[in-house]
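In: here are the coordinates; sequence isn't available:
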């Protein structure tokens, strides 16, 4: 893609986001559909996110332990692992997993509805398809990604505790106190806030790719694939922006 086409699509996505905000504050509110999308995006993604979080915490601990022991700093393993998971690894891994699972599902679902003209049929029947299909999914993703991140962090920390106890004995109270004693407001707040933006970007991009998909079955595949790629890239870019802003504000 050329620079001009990237800028053009960025402008189109920005207008799409503006429409999401406008439609989102106008009644009638699709509460039932929103709750259903929260179930689909949140609850059905929990097994994948939880398994990924457990593996992340266990691998991180097992790989970090030999180096820390070599420098005589094995007592700092809980703090190092906890800070890494809470600040970066947890939000990033969760965002990528949701972008892969949810982003592709949204892109494929909406693009198939566009191809089969179901969206046009909803407009004819008097239903606002944008509010029903797009706003609910974007809002559900925005709300559920932070929840999934917190759960992933908790599971990852539990896996870290298991990893530490494979070569020693550490109580739950000691492990927890070592992490909590080093955490500050500036460590937790940016990590939580940026996950809301992760969820918004994933939902927005998935809906945009699916809602304006090309006609034909090939358009469904392209919409799902591009939703995953663009959503994952957006997660990395937003994380970089969050780190830069936090550094400027002195939170890190």
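Out: All right, it came through fine. Source: prediction; values computed, not measured.
In: Could you use CA atoms for every contact and neighbour count after this?
Out: Will do.
In: Residue 41 and residue 176, how far apart?
Out: Separation of residue 41 from residue 176 (CA to CA, to the nearest Å): 30 Å.
In: Compare these two and say which is more crowded by neighbours.
Out: residue 41 (26 against 16; other CA atoms under 10 Å).
In: next one: the helix or strand encompassing residue 192 to chain centre, how far?
Out: Taking DSSP states H and E as the criterion, residue 192 maps to helix 185-211. In this view, helix 185-211 has its centroid 6 Å away from the chain centroid, taken as CA atoms, centre = their mean, to the nearest Å.
In: C-terminal to it, which secondary structure element comes first?
Out: Next along the chain after helix 185-211, taking DSSP H and E as the criterion, comes helix 217-249.
In: Report the angle between that next one and helix 185-211.
Out: In terms of direction (axes from the mean of the first three to the mean of the last three CA atoms, to 10 degrees), helix 217-249 departs from helix 185-211 by 160 degrees.
In: Tell me the buried residues in helix 217-249?
Out: Using 16 or more other CA atoms under 10 Å as the test for burial, helix 217-249 gives 219-235, 238-239, 242-243, 246.
In: next one: stretch 108-122 to chain centre, how far?
Out: On the basis of CA atoms, centre = their mean, the separation between the geometric centre of stretch 108-122 and that of its chain is 25 Å.
In: another structure for you, compare them:
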């Protein structure tokens, strides 16, 4: 437990270093582009499959109840709000934490225990600039893109289920989406995705940089990085949702 606490403190220090170095323009562009390709296009298939599945299942569960109560005109809007505000950014971040966060921790952890990090210092190269910052930038930029694409596919999957199973026409579905969804909801999705992306990269890189104990330590760091990333996503999501949607009244009707 003390080891986890120490790593969390080092993560806060690492976050400050990253922000400072980005403001100073210490960015390896080629590394950042390589990491963006790894984080974005390579993660797209699994993110889209997840969003399509969630969109279909959510529509089945909501539509059958709404049809029973005669509220079919609200199915599309409810799905749009759920995906935009919560499901798309959170589930895409979970996918990224499992695929990318673990890879960051394993790769950098291996470099740490094989003394490649020390070699970077000998070459007068800051590991934060060379390894960490490009990964943070890549995750913070690509996760919003993945979330928006997941949102679109999730909505399309919900539309297909509504039309084919519950006879809710596409025009009614899309009108409901238009009536419920606001620009602010899209901004919420993007903001959450940027925060989650940065968290995943920082935690994965920090756990990698603090790895000890050889191959066993790399495996332990990889597992812990994913677990801590998931916990951080869920906890941060609560506070972001509370800040953005707190208070009484309707967030749908302006």
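Out: That came through fine. The model shown is predicted, which means the values in this text are computed figures rather than measured ones.
In: that older thread, can you point out the buried residues in the helix holding residue 192 of structure 1?
Out: The neighbour-count check on helix 185-211 of structure 1 (16+ other CA under 10 Å) flags 187, 190-192, 194-211 as buried.
In: Ignoring the adjacent residues along the chain, who's closest to the most centrally placed residue in structure 2?
Out: Centroid-nearest residue in structure 2, with CA atoms, centre = their mean: residue 93, separated by 2.3 Å. Spatial nearest neighbour of residue 93 of structure 2, chain neighbours left out: residue 196 (6.2 Å); criterion: CA to CA, 6 or more residues apart in numbering.
In: quick one: contacts for the counterpart of that neighbour in structure 1?
Out: Mapped onto structure 1 by TM-score structural alignment, residue 196 of structure 2 lines up with residue 198. By CA atoms under 8 Å, 6 or more residues apart in numbering, residue 198 of structure 1 lies in contact with 95, 142, 145, 234-235, 238.
In: what's the helix or strand for the aligned residue in structure 1 for residue 136 of structure 2?
Out: Under the alignment (TM-score structural alignment), residue 136 of structure 2 maps onto residue 138 of structure 1. Per DSSP H and E, residue 138 of structure 1 falls inside helix 136-164.
In: how close does the aligned partner of residue 15 of structure 1 in structure 2 sit to residue 20 of structure 2?
Out: Alignment note (TM-score structural alignment): residue 15 of structure 1 maps to residue 13 of structure 2. Computed as CA to CA, the residue 13 of structure 2 to residue 20 of structure 2 distance reads 11 Å.
In: and if you look at residue 235 of structure 2?
Out: Distance, residue 235 of structure 2 to residue 20 of structure 2, by CA to CA: 25 Å.
In: How about residue 32 of structure 2?
Out: With distances taken as CA to CA, residue 32 of structure 2 is found 17 Å from residue 20 of structure 2.
In: who has more neighbours, the two?
Out: The residue with more neighbours, out of residue 32 of structure 2 and residue 20, is residue 32; 21 against 12, by other CA under 10 Å.
In: The more buried one: what's it in contact with?
Out: 133-135, 137-138.
In: Output those in JSON lines; the columns should cover neighbour count and distance to residue 43 of structure 2.
Out: Formatted as JSON lines, the contacts of residue 32 of structure 2 follow (neighbours: other CA atoms under 10 Å; distance: CA to CA, whole Å):
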{"residue": "133", "neighbour count": "27", "distance to residue 43 of structure 2": "19"}
{"residue": "134", "neighbour count": "26", "distance to residue 43 of structure 2": "17"}
{"residue": "135", "neighbour count": "31", "distance to residue 43 of structure 2": "14"}
{"residue": "137", "neighbour count": "21", "distance to residue 43 of structure 2": "16"}
{"residue": "138", "neighbour count": "24", "distance to residue 43 of structure 2": "12"}
